[in-house]
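A predicted structure for the sequence below; I have some questions about it.
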Amino acid sequence: MTVKSRWFGGAVLCGCLMAGQALADCTPPAVSGDLDFSVCKEWPAYPGQAISAKAGFKPAADDGEGGTYGFYDLDLSVAQDGQPGPVATYRQTSAYESDGVALSQMSLDTARYTLTTDLRAFGVRARFTNASRLNPMEEVQLSLYVREGATLRPVLQKLLVYQFSGEWDDDCTGQRSEMTRTVEVAKTSSHGYADLIVKTQQTGTTSAGKGETCKDSSTVYKPALTTLRYDGKSYVLPQGFKGL
């Protein structure tokens, strides 16, 4: 279940959670501003638990009233059926920045990120976009969190899993590039946590000509595999793998 700001879509999207028992209490946290984001999702790895996330926007002091430049505070929590309040929480001030390229969507990722025999992480995906037609840009970041008692702890921060950018003349001539990354849990481990295998796929496209003579030429590059290893505190990202 997701609540999106009016800035992004102007709607509240509601969904029924039908896997296992319905979590009637899995409702997105309340938001107070048009630029805020709020999501909630059942955590299949742990029956009866649900994850909630909220990104609260704080405008920069020098941006003026109604501006979109500022920062987002991130609040995460895990709820358990039958418990009156959250059983685990996490808060990060200024987790995301909005400056030309703005946060446009937030979602929860409950794929099988099994890091130890009895510990599974969940993900928060944050999508950023700009408003330019001639120089479009979009990226998606993935962060992973584990529960340790009453605390949620980040173990992977802002892995860039999607990126699109381009530049064109509003007619034909231009170029664009697209990159996608997928994450797989490896059989090897470092400091007690499973290694993560990241597969990167890149495509580049060039357009040239005018009107009906406009043609695209695309190059699909060979996929590249990179292993991320846990250093005892978090997974280390190589240069170029971290989002904004």
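That came through fine. Keep in mind that this is a model prediction, so the values were computed, not measured.

only C-alpha atoms for contact and neighbour calcs from this point on.
Fine.

Could you report the neighbour count for Lys187?
Residues contacting Lys187 under the criterion other Cα atoms under 10 Å number 10.

next up, a second structure to put side by side with the first:
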Amino acid sequence: MAEMNSLSSSGQDGVSNAFEAALWAVDTMFEFANVGISGVNFHSNNWNSFNQWDAYGAFHFNVPESQYLASKSIAPPSGTQFSQQYSLREVQSLYYGMLLFAESTGHQSKLLPVDLQTNTNVKAWATIDPTTNKVNVLVLNKDQSASGVVSLTIPGYSSGVVTRMIAPTLSSKTGITLGGQTFDGSQDGKAVGVEYGETITGEGGKFTVSSGAASAFLLTLSK
């Protein structure tokens, strides 16, 4: 799936560049995988045909003025200070969703069937890693008001680690964390903060994990 994003060559402020884009991205990639798509290409740049400076992709970069002028004839915003070389300016919310999907599908993991019973805006996906035999269960709570305990049954597994992707609200552009880390203020594209997960044990293959509204968690299970 080539040149994919939420809106062609543009975006909606407070949506495409906010936390809900992270939830949308990981869910969309799983939907594509579920119908046999082998890969996706998220389109991201710093200018577009609508004369907007930023398209809402995964990253924003500073570029030398010569590179900008050679690429487009549209005028940059007044007072723009061009860099002398390429540098990272901002990591967008979309990237958190891309990372969460990657963590859920390592080593060309295979999708597992999921029986989901809920009356809220919740999605669930599961994979098994052919290298480690670990099972990953991803739960996406896209409901802005519903929170509570999620009960999961995965026979044959007894312990795991919960990694959470959270933000203050669905429309948050900053304050997003994945496994306790954020890209807010990152100068080199590396996550900032201490990575952590929550250890969990199950009984008879049954696990319970709390879920906050408008959030996601990945449960990685080992036998």
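Arrived safely, thanks for sending. Being a predicted model, the structure only gives us computed values, none of them experimental.

Quick TM-score on the pair, please.
Once the chains are laid over each other, their TM-score by TM-score structural alignment, normalised by the length of the second structure reads 0.29; 101 aligned residues with a Cα RMSD of 4.7 Å.

and the gap between Phe37 of the first structure and Ala121 of the first structure?
From Phe37 of the first structure across to Ala121 of the first structure, the span is 21 Å (Cα to Cα, to the nearest Å).

More neighbours: these two, which one.
Neighbours per residue, other Cα under 10 Å: of Phe37 of the first structure and Ala121, the larger number sits with Phe37, 29 against 23.

now that one: how far from Ala186 of the first structure?
32 Å.

My reading is that Pro154 of the first structure lies in a strand. Confirm?
Yes: Pro154 of the first structure forms part of a strand when assessed by DSSP: H, G, I helix; E, B strand; the rest coil.

In contact with it, which residues are there?
Taking Cα atoms under 8 Å, 6 or more residues apart in numbering, we find Pro154 of the first structure in contact with 143-146, 234.

Name the member of these with the most neighbours.
Most surrounded of the contacts of Pro154 of the first structure: other Cα under 10 Å gives Leu144, at 24 neighbours.

give me the number of residues near the residue nearest to that residue when sequence neighbours are not counted?
Using Cα to Cα, 6 or more residues apart in numbering and skipping the chain neighbours, the partner closest in space to Leu144 of the first structure is Gly123 (4.4 Å). Other residues near Gly123 of the first structure come to 21 when the count uses other Cα under 10 Å.

Would you mind listing the residues in contact with Gly123 of the first structure?
108-111, 142-145.

6 Å instead, please
With contact taken as Cα atoms under 6 Å, 6 or more residues apart in numbering, Gly123 of the first structure is in contact with 108-109, 143-144.

Filter those down to just the ones in strands.
108-109, 143-144 (DSSP state E).

Quick one: those residues as JSON lines, columns for distance to Thr116 of the first structure too.
Below are those laid out as JSON lines (distance: Cα to Cα, whole Å):
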{"residue": "Leu108", "distance to Thr116 of the first structure": "20"}
{"residue": "Asp109", "distance to Thr116 of the first structure": "18"}
{"residue": "Ser143", "distance to Thr116 of the first structure": "17"}
{"residue": "Leu144", "distance to Thr116 of the first structure": "14"}
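
between these, which is nearest Thr93 of the first structure?
Ser143 (15.1 Å; Cα to Cα).

Once you drop chain neighbours, what's closest to that closest one?
Nearest one to Ser143 of the first structure, counting by Cα to Cα, 6+ apart, is Gln157 at 4.5 Å.

give me the element that neighbour is part of.
strand 151-168 (DSSP states H and E).

Fine by me, we can end here.
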